[in-house]
Each structure stands twice: as C-alpha cells, then as structure tokens.
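Novice: Build the 3D model from these lines:
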Amino acid sequence: MERTALNPEQRVAVEHGDGPLMVLAGAGTGKTRVLVHRIVRLVEDGTPPWAILAVTFTNKAAGEMRHRLRELLGDAADAMWIGTFHATCARLLRRFGEHVGLTRSFVIFDDNDQIKLVEKLLKETGLDEAVSPRTVLSRIDRAKNRGIDPRTPTGSFDDVIEQIYPLYQAQLARENAVDFNDLLLKTIELFKFESAARVLKVKFRHVLVDEFQDTNKVQYQLVWRFAEATRNLAVVGDDDQSIYAWRGAEPRNLLDFDRDFPDARVVKLEQNYRSTQTILDAANGIIRKNCDRHDKALWTDRGGGEPIEIYQAGDERGEAYFVAQSIRRLLDDGPHSPNDIAILYRTNAQSRVLEEHLRAARVPAKVVGAVSFFERKEVKDVIAYLRLLANPAADSAFERVVNVPARGIGDTTVDRLRAAARASGAGLLDAARLAARGEVSGLGPGPRRKLQAFVALIDGLGDVIASGASVAETIIQVIERSGMRAKLEADQTSESRDRLDNLAELVTTASDFDDEVAPAPGASLTGMAAADGGGDDAPGDGEPGDDEPRAPTIEDFLERIALSSPADQAADAQVVLMTIHIAKGLEWPVVFITGMEDGLFPSLREREGTSEDAALEEERRLAYVAITRARERLVLSQARTRRVWGEIRIQVPSRFLDDLPPDSLAQPRRTRIATPAPRIVDGDWAGRARRPRPVRDDLDQRTSYDDEPVFQVDGDFVVGAEVSHAALGSGRVVAVTGTGKDCRVVVDFGVVGRKTVFAKFLEHAAPGEGSTTGDRLN
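Specialist: Okay, here's the model as predicted:
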C-alpha cells in the first residue's frame, strides 16, 4: 500500500507491530485515515481479515470505515468484524447466547420498548405517580453503565429503583430480550464460561477501538477481555474531546491507558488538516487550562487565516439579529452557500430566538438533532394548556393535557368522558365538570377525585387570566400549578434539564411578546378621537374599538405562534443549528458559537457525582470541540442580558473568552455593543417596511430615540428623571403610564435598551450619580 500521504506520526501509528498502541488524535488530525491504513497494513503483513475487530461508536463511522477498506482491500473487508459495540456484541450473542440464558432468536428492546416496560412495572407496583418512567430508565442505564446489577446490596439505589430494576431485568429474561446495555454486559458474562471464553480470547488477533475517550467502564472491560490474550489493542482517541461524562463516558479510560498497559506505544497526532492556525490557537488557548489531559497542541501548515470575531449584543434578540444579518450578508456577498455555515449553542433552548431571526432574514435553516422549538413536547404541552384556557371547547387540547404531567387519569377515564360528552353535546372539559360532580356513570371515587383536581386546576388558571396577569405570568402559573416544573426538577436527568430550559425559554418568548404588544404609554385611540371631536368611527359608550390599544391576551399569543412557526420548508441548502454535542465530528467553513456567557457556556450546573472542577474541565473540552468545527471563519457571540423565566438577568462574558490569544482576535476583548434588535411580527421585522435601516459592515449600530414621541403621565417618576434598577442598572425615564401600584415606567438603560418596568422596582438615582447610559455604549 502507498503510504507516502501519511505524515511521520501517522506512519508510526500505522506501522506499529504487535503490542498495545495508544494514538492521541487531536481534532482534524486524520484519525480515520490512520485506523484504515493500520488495518490494511495488518492484512498485508498476514493477519487474516476475520481476526481483526474494529469497534466504532456509530453505524455511520463503521460504514465509512468499511467503505474505505473495500476500496483498498476489496472483498477481504467483508470478512472483518467492523461495527459498533452493540452490533458486535449482538453478533457474538447470537452464537454463544445460550450460556447466558438467551436463544438465537432473542430480541433487542429499543428505547420505546424499554419505556413501555417500565411504565407497566410502575403501574403494577403502584409507583406510577412517584417517579417518571424516563427517570427510572435513566437510573437503570446509569447502573448498567457502571456494571451494577439488580443483585447489588441495598443502598446503591433509591427505593423505587431498587424495587423496579430487578422486575425490569426479570421481565426481559421472560421475553428472551435484552436492552442495549445488556448486549455488552452479557457478552462480558460469556467469559465466565470456559467453552465460550476459550474461543473469544483468541478469536481476534488485533482489536482496534475508535473514539476511545467516549468508552464507559463496561466497554473498557469488554475490549480488555478481547485483547487480554494477545495484548494487541490499539485505541484511538482524544482526551480533549471527551464530552460525554454525563451519559457514562469515562475520560480516565484514555488518560490511564498507558498506566494499564505500561508497554504501550503512545503516538500523538497534532498536525491539523481542517482549520486555520488562528482557529487552532484559540482552541489550544482554552484547552491548555485543563489539568487532567495529555499535553498536545494542534498546528497546521495552512496559515493564519481570518481573525476570530467576538460580538457582544444587548440581549439575546440582538445576538440573534446579528447572527442572522451576518449570515444574510455572507450569502449575498458570496462565495458561501447555506451548507457552509453552522450555528452552535450549548443548549437546545437557545435555538428559538435564532430560528425567528433567521426566518425574518430569509435565511434557509434547519435545526439538527432536535425538533424546532415550538414542536418540542413540553412546549406543546404548555401551549395546549393555553388553548384549553382560551377555548374550553378545544377537546384535542384537553386530551393532551388532562394527564400531563401524569396524574392517574388514564384512557378508560377519558373514554367515559368522551361518551358523556357525546351524550350531552358538550365538550370534554364540560364532561369532566359533570364527572367531578358525580354525574358521569362508570367512574369510581378515585377517577372522580382526580378529575375534580384537574377541573380545579383549570379554573384556578382561569382566575389567573381574569386577574389581568400577563401572558408570561400565565405561562409561569401553568408550569408551576400543573406540576410540570416540579416533575422535571425531580427527574434530575439531562433530558429533564433540557426540557426545563425550553420552558424557561417559552416564558422568555411570552415576556418579549408582552413587552412588544403592550400599548405604548399614553397612547389611547379613544382619547385621541375624543379630543378631535369624535367622528363616525369613534368608539362609543366607553367600549374600546377594534384599534383600541389593549393588553396582550392568550389568544393573541397563540395566534402569533401559529403565524410565526411555519413548517420547515424544504431547501437544497440550509444553514444548520445544533448543540455542540451533536456537532462533534462535523465541520464547516463558517461557524457561529452563540451564548458565550458564564452560566450558559460554560454551564455552571451541578452534576450528580461530578466535582465542580471536573465539570468545568468538561465544559472546556466542549468549547475545544466547538471551536475546532470551524475551517475558515469563527464568530463568537454573547449577550449582556438574557431573559430567564421571564426575568432579565445580567450576563457575565464567558471565562473562556479570556483564554483566547489576543493576536487571534479581530479586535480587543472590549467588543462593540449592538443596537437592540427590531421586534419580529408575523415572521418579519416590525417596521422594516416603514423605516428601513442600513446595516453597516460591522453592525455597530447605535439607536437614536430623538425622533420618537415621548409620553408623560403624572406619577412619582417624570420623563428625563435618572433612575436605577437592581438588575438593569441606571437609566433615564422616557415615558410613564399609570399611577400607584399600576405605574409602569419606560426606561432607556443604554446597552440593555428600553425596558418597561413597574415603578416599584425603580429608585431615583442619588444626586450626582447620573446615568451610565453613555458610559455603557462607549
């Protein structure tokens, strides 16, 4: 085989003979090439293809490796064992499974099968209201990843898991079934049986493992068993890209490999073939702060490349506006197509405002690895509650939420309600009211009490709306009173945390909507009509006309969602939005990384069983992965403030920005502040047709409010007064409306923009304190 295309370090790894080998392959350094060429070399040196095992983590990676090997070796590649851990183990268990209680026809339970089984067991044990099936399955999965079986002494699990785990495993055995974890565990168990172990220990003369930093404890035990006799184990990985500890990966498997195999040859691949040196310097600057790693630094002979841009917006809308406009300009100016661009973020909840602004900028885009924001289950659940509150006859909304979160109202009860609704000609909510009063036959005391509680919940939420609560406050009450928030917080899984983030973002969406749709202070069409002497179109009898400013309603919000969330249109080329975890292994010419703020990225959440230092090191590895996805251009963005659960929070720039080499940046760290983004109405920017604003190349716009009307209403605060807010800082009053406890003040906070706040949250600035607006903008 011609190996002149290999660099010196790659060649050392490919030509290594027998014995353990660890290849530390940095991002973009050609690890797949090394694996493929090493396998070819083994075959050329006389190793039978069937005696080679190459293990990957994804079917895609396994398929790519097999394809390359077929090009180089022809049909010989088909005799090799190339596949994922699960596929390899399933193949072995088909042959040797009788030793561990499986027939050749055993079935593999997928995620849905497992959830249904756990639901059944929780119901049979009367624990279905104590914990969610997803939480139970997550804990069982965690236990299996650590090699803990159901016979572990009491104390390793909480009471529910300790009760369900043995029942779960027993049911799998009765059905001649395994889950994905069992495929590995039962394969390891085979080595306890002499007849099977005798074959398995010598079956594979060479074992190669890709992405070794992502292996868990069980996977490491498995490959060690396969290679125990020959010690011909070659692992390829990058400890700097170990980002899956939250799902059981053990970074120490790679970090300690040379300790477990003292005679292992260690080869470092540091020459990068993907990114410019500027981008690599940024990645090196962040990752070198980690203590628990093998020392290495990426380099390339491609040259420096474009400097990295850091952009600071006033809030998340300004950030999304900047990203959308920057991409629009890249597409208009060329030579980039949408497929060349990716937007990465730490959490799925960040996609919502980005999706909105990309649509407004007419940028074709798609969310990868997650459904679009308003299609996510928890978001749709809350929206269904709102639909039911706005329209009690909305039966589809009733059916969606009557048992969300689980409150013991099952299909049988709903069937009885359907029958009662048909008989009375009423909707399901009305039928539930009848049932709560005992006027629906076939329902016992238990279902009746649960329906009484649900009806009381809906009535209580109706009272919240009647009291004049904002849309955001109504949504908060839905999330709190329904039990959705408490349920997700109790689950304590990464999925439940993501769902909480999405609910918080929904509240933020509603808060933005409340601010946008709320009538301008002092603006009253009724009053203006009266001042002008009325007219044929003037409202009469004190009732508001069609154009009368009014507070935003639930109905308005639902309409806005329906109009601003069109189904994704098919496009040949689309900008992609995804979390950094999903982006691993991918690359683009242009990458935007958003949300570069402490608490967001790095995330500062506590993780069960993980120290604060270890969690921060994993966040740095995640930043390293994100940065090394970019080939030519990298843009990092952040926001000075974000709404979280409807409240505005001052954000601190990510500590990772301090680790970037100054000479890799387009400008000093004190970046420019953008103007507040225009509001989006019905999928477009409000007012854009009336007052188009040219966008300068650097997008460093500063808004002047001199040409806008100013309203003043008597109150404790007057227009022009200097005020301060605990979170937003100092600013100048530009409008006041209402009096007493209902007094609302519009304040220009400079960088933060104009915000409407209740007067009770403001204080008059101390004499001589002055506004910091000008200082913030400079």
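Novice: CA atoms for contacts and neighbours, from now on please.
Specialist: Will do.
Novice: Can you list the buried residues in stretch 74-81?
Specialist: A77, M80, W81 (16 or more other Cα atoms under 10 Å).
Novice: And for stretch 99-119?
Specialist: H99, L102, T103, F106, I108, F109, Q114, I115, L117, V118, E119.
Novice: Same check on stretch 43-58?
Specialist: Buried, per 16+ other Cα under 10 Å, within stretch 43-58: V43, T47, P48, P49, W50, A51, I52, L53, A54, V55, T56, F57.
Novice: Test my guess that the fourth one contacts I82.
Specialist: No - judged on Cα atoms under 8 Å, P49 makes no contact with I82 at a distance of 10.4 Å.
Novice: rewinding a little: is it possible to export the buried residues of stretch 99-119 to CSV including distance to D295?
Specialist: Output for the buried residues of stretch 99-119, formatted as CSV (distance: Cα to Cα, whole Å):
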residue, distance to D295
H99, 44
L102, 45
T103, 48
F106, 46
I108, 41
F109, 41
Q114, 42
I115, 43
L117, 46
V118, 45
E119, 47
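Novice: Next, the structure of the following sequence, for comparison with the previous one:
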Amino acid sequence: MLLRLSPGICDDRRMIPWDTLNAEQRQAVEAWDGALLVMAPVGTGKTNVLSLRAARAIENGVQPRSMLCLSFTNKAAREVKARLVKHLGRTAAEVTAKTFHGLCAQILRAECDAVGWDRDFVIYDEEDCRTLFGAVLRREGIRPSESEQNQFEFLLFDAAARARLSRFEEPPGRAPQDIFDECLRESRVDSIKRRGGVRFKPLLSEYVYALRERHAVDFADLIVGVNRLWDENPEALDRWRAKFNWIQVDEVQDTNRSEYRPLRMLAERHKRLSFFGDVDQTIYEWRGSAPAEVLADYKSRFAPVKVLHFTRNYRSTRRIIEACERLIVSCPGALTRQIVPQSADEGEAVGYYEAANSMDEARWIAGRARELAAQGVAYNEMAVLVRTNFTARELSRHFEELKLPHTKVEEFKFFQRAEVKDALAHLRLLVNPHDSNALARFLRTPPKGVGDAAVEALLGEPREAGLKVGDLLSTATLDAGDPFLRLLEAARMGRVVVFDIESTGLKIGEDEIVELAAARCGADGSAETFHAYLKPSRPVGGSEDVHHLSDAFLAEHGEDARTVLERFRQFCAGCVLSGHNIPLFDVPMLTSACRRLGLAGWEDQPAFDTLDLTRRFHRMPRYNLGEICQRLGLKSVPTHRAGDDVAATVELLQALLPKVEQGLPARVEAVKKYGARFRPLAKLVERWRMAMTEERPAELLERVLDESGLLKHYGKNVEDAPRRENLGELVGHFRGYDDASMEPLDALMHVLGIAALGREIDGQGAAENSLLLLTVHQAKGLEFDTVFVAGAADGEFPLGRSVRAGLETEEHRLFYVAVSRAKRRLYLSYPIVSKWGREQLRSRYIRTILGSSS
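Specialist: Model prediction:
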C-alpha cells in the first residue's frame, strides 16, 4: 500500500531524536505500522516511545486526524499529546489522545440518536452513582445499618457495572442476581446478609432509569453503549473505522474484555492496533481486567504481532531497582526476568522498621519525613502507600496528632473535593437542567432559599404530572405557570413546527446544514410540510455515510442556504419548534447557520424536545426514536433522513400531547405554590446560560463562582482558604483543558467530561506541600522521590481475604507496584501488634526484598 505523506512532513527523520533512544526503544518506534505489543516495566521510557512512535507514523504518511492514542488517565493522555506537539507542532492537534472512557463519551455523544441518549448527557462519577443508589434504597425501604451504608452503596455500584458488562464478556452473560450475590458474599455488609440479601434486578432497573431521567450515564454505560452500538449499527462502526485507522493503547494490563472488544472491532480491518503496558503491574483483576485473555485473543486476531520487551530502567536508584527485581522475578507467572539500571546512583539501602504498634509506625514515618524535609525534599515528593483505606484512615489520625502535613485518601482526587464538586455542579446544571444531583448541590451550597421540603413536595404528584424541579429554573415556565403551556396552546392552533436537519458534521460553529425538513402541525395532524436541500460551501466528507447525500447530489439539487433559511423563518412565523433530541444540536446548528449568514438566530424561539417528553411520561429501556415508535405502536419508521424522521416525530408528539394536557392542572398548581422561591435563581441561571454560548469555559466558571456566592461562601473562615485556592486552581484547569477549536458550549461539555472521568490527581491544591497518604491503587502511574510502604504485615499486605480467595499473585504484583513508585528512597514498615491487638508477622514480600536473615 502506498502511503501519502502529510503536507509539510518529510521522511528525513528530523523529528525523531534517534540518538536518545536505546535499541529496544528504537525498535518500537520503527515498528510504527501493523500490530505491536510492548511490555514496558516502570521507568523504561514508555511515554516517550508512545509519542515518538506516533510521530514516526506521521512521518511515514499516516494522517494525524486518523490516529487514536489511548491512555489510562487524562494526565497521561495530555502528556502524550504535549510530547507530540513538541515534535510536530500544530499538526499534533489533529491526533486524538484520550482515555478509553473519554473515547466512548465522544462516540456516544456523536451517535446519541442511534443509542437513544440525550445529547446533553452528563457522566456521573462514583460518588454521584452511590448517591443515586442511596435514593433508590430509600424509596424501596431497604436500610442497611448506618455503619454499612457507604459500603453497601459501593457494592451496588460495583455489581451494577459488572452485571451490565457481563454480556460482553467471554463466555457471555451471568445473571445480575448471581453477580450481586457474589459481591455480597465477598463483602462485610452483614445486615443485608442477615436479611437474606435483596432482589437486585429491580434495584438495577430503578438505578438505570434514574440515570436516564437525569440525562446521565455512568462509566459502565459508556462501555456498554459503544459495544451495543457496534453490534446494532454496522454503519456507525464503519464510520468510526474510517475515522481511526491507526490505534495505540497504553496500560493494556488494565483493559478488560468489554473494553478490548470495541477496540479490536475498530481495528480488525486495518490491523493497526498496538498495545503497551506491563502485565506484571496487573492490579485490577478483581474489577475485571484480564490481560492474559485479552493478549491471547489479540495475538491470534492480529497475527503477526511484533512483541518487544523493555528492560532498561531510567527512573530509580540501583538499590531500588534491585528490590523491584527481587520482588517481581519471584512472582508466579511474571514476564519480567531482568531490570537493568541505567542510573549510576547506587542510592540508599532500602529502609525497614518494625514498629510496636500503628502509632509507633506513624511516629517513625513522621520523623523520617521531617528529616528529609529539613534536607530539602518537599513533602509532596514523599508518599505513604498502604493496602487499604482502613489503614490509611488510621495513619491519618496519627499524623494529625503528630501535626504532620499530609493529604488524606479522600482528598486525593482533585475533582472529588467538595468545593470543586459544588462548582462543577453549577456548570453541569447549565448544560443539563435534568441533572438532579447537580441541582441538589446547586441549591445546597451556598444555600439558595429552597429547602429540602419544597424539593420533596415537587418530586411527588407534580413529578407524576410531568414536572421536574429543574423546570422552575426557567423564567418562561414561571411566567406561563407551566413548562408546556405554550406547546399545548400552539398545538391547539396547529402552530407547532416539528423539524429535523442533516449536516456535514457535528461541529456547530463550522459544519453546515445540507437538508432541512419540517411539518407544521397541531394535535390532530400535519397541515403543511417544508423540505429543502442546501448547497454547502464544503465537501460533505464522511457525513455522507450518515445522510447519504453526496456532493454531486447537493450540487445539483441544493439551494442557496440563505434563501432556504429565510424561507424556513417565514414557515415558522407564529409557531413554536419541536423535534427529537434537538436542544444541544439542531437548534444551535440552525442558529449558527443563520448567524454566519447575517440572519437572526433562534435562541429565543420556544423549542420542545420529544425525547424529553417521552422520558417524562413513558418508562422504556431505551429511547432512540425507532424503539419509541415501535413500543408506542406508531406507524412511522425513522430512517435517518430528515423527512422520514420529521414524520415519525410528528406522530410521536401527537401521541404525547394528551398526557401533557392531562398533567396540566397539577403542574400549574405546583408552579404557583413554589415558583416565587425559584424566580431569583431562574434569572441567575438564564444569565449564565446566555454566557455559556459566548464565553470560554474558564471565563464562565469565574463568572459563576462570583455570582453564585461560592467564593464568598468559602471565604467566611480562615480555615477555608485552601478551598478558595482550589477553586482558583479549578479555573486554571479549565483553561488548560479548553479546546480552542471548539465552540464555547462544546468546549464546556468537553471539560466537564474530563472532570467526571478523571482517575488521577490533577493537582493537590494551590501551592500545597504535604505528604501524600494513598492506597497503592491510587498511586498507580505516579512516582515519588521517597516512598514509605506502611502497614506491610502478613494479613494486611498481602490482604488475608485476597489470599484465601486465590488472589495472592495479584497482591504480589500490587506490592511490586508500591515499591516501584520510588525514585530515590524506599522505606518498608509494619506494626508488630495489629489494630485488633494481635501479634503479626512482617509481610512475606519484605522478606523477599530484604532476605530472610534481615
């Protein structure tokens, strides 16, 4: 196959600093084409090779816009992109560098009509999902003991993910109840065990329905959604295959079968799928990662696969590398047989301390940390790593007594901090007024004069009548007395225009409308239709696969865009708009097209979404237009052609209007009773929503922080100063994450998605210098000058129940991950007397590192 070089790129190797690469790294960079598997232990220069291999592919003619680089964390993805920019300049902007979940979100937002999701969907993190499960449990009257509430909510969250993903595993499909029962057996939620468990499937159904009602998805939804899309919509799969014909994936050891499946489906034609990682760092088997099975399938499907092993470590001192090597070569099934140190620094011997108890252990760690700080080592370059959250909390209490500055486990993730989540909730509510989790935070912090009693009342009869609490944050609703009164009045007069568009793409500020169809209708039927093809100023490109309108067809049949849009404006005179899933695409696209031609926009035109209406009045497993029509027994069949989809939406609207009419009295009564409390908030939110389409994300955030009172709220007390600083840092992150090529609204949704999907620390708070206290799982992918592995007793590390469950090898790898975080100093410690008052032995892994005589 002949490769066409990208414009301005010459195949002269100028971009690749070959003299900085060792022989193993050079081979990986040279193997830019085809299937490649690289096993790269810690500190072997993997990130540099990832970026240089992508640069080498571009040198050889691979188009940057067709390249996909996936990383485990947002931080790692940004680093790969930054290094690409260093080598390629602006060309690198076209390379897609994301996490796997970020890729899924991109695909599903683009294909939301096919999967039946709202285009404004938000991604719920673990805390949001657990809160949702808590609400489901309360409604169902299931009450675990207070001390077990958090653990049971996590159990449900975990079981819900496993149950939905199991259908894409091989062998496929275990019953949700069986998965829940297994999770319950492994847990310590004794109060639920004593009652004989619970029926899980109804809880799962309620949970998923609650997500959809809030226009929200969780992490498992993203994976399930893409798998289902590929299975049920071959055209969509072909479109994304055409988009990405060079795929590189990092951290393969953390990939489970349901994540690998859509990737291998994307790559099965072009075979350009490569994996990097270190299976000896597999620490998520308990969560479904299965690198052995994934790699066996990969080597079979993508043969021949070139396999390389990196062995040279550039990160750590020789003493630390020796400890790592001793530990990993003794691990059953380990691939790493040798780690070759490249540093000349011998380094300190591995430190070791047998403490009398946990307080003595904390005192020893604090003393050593203070000595190092006095020598110039920053506290935030030191980390204490432990096996469990319980041990972390116990050490944290001791550190507080000892006045040792430290960041706790629960404070580790920047985007999980309370003040940061409060700020993000304000912005999420602007994008998605149906997000009740965000609404609750918005009303609560700072207090806005609407109490829990009012919210609970609105969730009763008014909700059954089709009213959502978020509807009261609209002055149009408050003025009319009902969110749908104008729709009902227009329908009675036959003045509803249902419309649909097809376009050259999904970028609102750049792409163009190529087909516009509409029907002016009322409650009883259509009166008049509108249809036109528009002649675009650019080629339709890959969008032809969606709407099947070619450049040649549009050149012959397309009309002048200004003429069509002016005629459509006349067609809509005196009407309200309606359509399926229109708020964040069709209406903004129509507005953008008009503004680019110097015509008035459509922002002030009332528009009603039939997808939202269907969710309010009909409970269904999925809400794509075709399935809705089928479940409601409608005659129309949507085809992804504007005219056909308009006909289907008209029939759907007419089926929904009687229910909208029926609920009118209850909705009006509720708005009349509670509306006054919401009016000041509605004015504020609408001002922000206007700014949302004009201001960049960081500017909007600064406005919201000021006008919402959040900055003032977190400025009342001296001890809140770090919280205010974190809000300032959040503004900085918004600037860093902003994609200038996107319209402001799209950029805001992009930034909010990154915040929801963040797995790693993106900053500890402004100018914060404190020792990090983390679980080993949290520390994955990080490195520190100095590492203390604490609580390293047999029964704690390895964890006794993991050993009993046959997972001792994973515990061995987890200890390896812990010690390999250290660059210059490594200390191991354990308390001789456990927290339960029992004597315990040091970890078997300490004996492996230090030798039995030490």
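Novice: Out of the buried residues of stretch 74-81 of the first structure, which is nearest to A27 of the first structure?
Specialist: Taking Cα to Cα as the measure, A27 of the first structure sits nearest to W81 out of the buried residues of stretch 74-81 of the first structure, at 25.8 Å.
Novice: if we can go back for a sec, which members of the buried residues of stretch 74-81 of the first structure are positioned in strands?
Specialist: W81 (DSSP state E).
Novice: Distance to L503 of the first structure added to the buried residues of stretch 74-81 of the first structure, as JSON lines?
Specialist: Below are these laid out as JSON lines (distance: Cα to Cα, whole Å):
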{"residue": "A77", "distance to L503 of the first structure": "49"}
{"residue": "M80", "distance to L503 of the first structure": "48"}
{"residue": "W81", "distance to L503 of the first structure": "45"}
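Novice: Quick one: neighbours of E189 of the first structure, just the number.
Specialist: By other Cα atoms under 10 Å, 16 other residues sit near E189 of the first structure.
Novice: Quick check: nearest residue in space to it, chain neighbours excluded?
Specialist: In space, E189 of the first structure comes closest to V100 once its chain neighbours are excluded; the distance is 7.1 Å by Cα to Cα, 6 or more residues apart in numbering.
Novice: Then R146 of the first structure?
Specialist: According to Cα to Cα, 6+ apart, the nearest residue to R146 of the first structure is K217 (5.9 Å).
Novice: What is the aligned counterpart of the one you found in the second structure?
Specialist: Here K217 of the first structure is matched to R257 in the second structure, going by TM-score structural alignment.
Novice: Check the burial of that match by counting its neighbours.
Specialist: For R257 of the second structure, using other Cα under 10 Å, the count is 19.
Novice: In terms of helices and strands, where is L772 of the second structure?
Specialist: strand 771-775 (DSSP states H and E).
Novice: quick one: the helix or strand following that strand aligns where in the first structure?
Specialist: Remark: after strand 771-775 of the second structure, the chain's next helix or strand is helix 776-779, criterion DSSP H and E. Counting by TM-score structural alignment, helix 776-779 of the second structure lines up with residues 580-583 of the first structure.
Novice: mind checking how far that stretch is from the chain centre?
Specialist: A distance of 9 Å separates the centroid of the chain from that of stretch 580-583 of the first structure, by Cα atoms, centre = their mean, to the nearest Å.
Novice: picking that back up, any idea how far V803 of the second structure is from the counterpart of the residue nearest to E189 of the first structure in the second structure?
Specialist: Alignment note (TM-score structural alignment): V100 of the first structure maps to V115 of the second structure. With the distance defined as Cα to Cα, to the nearest Å, V115 of the second structure ends up 42 Å from V803 of the second structure.
Novice: Alright, that wraps it up for me.
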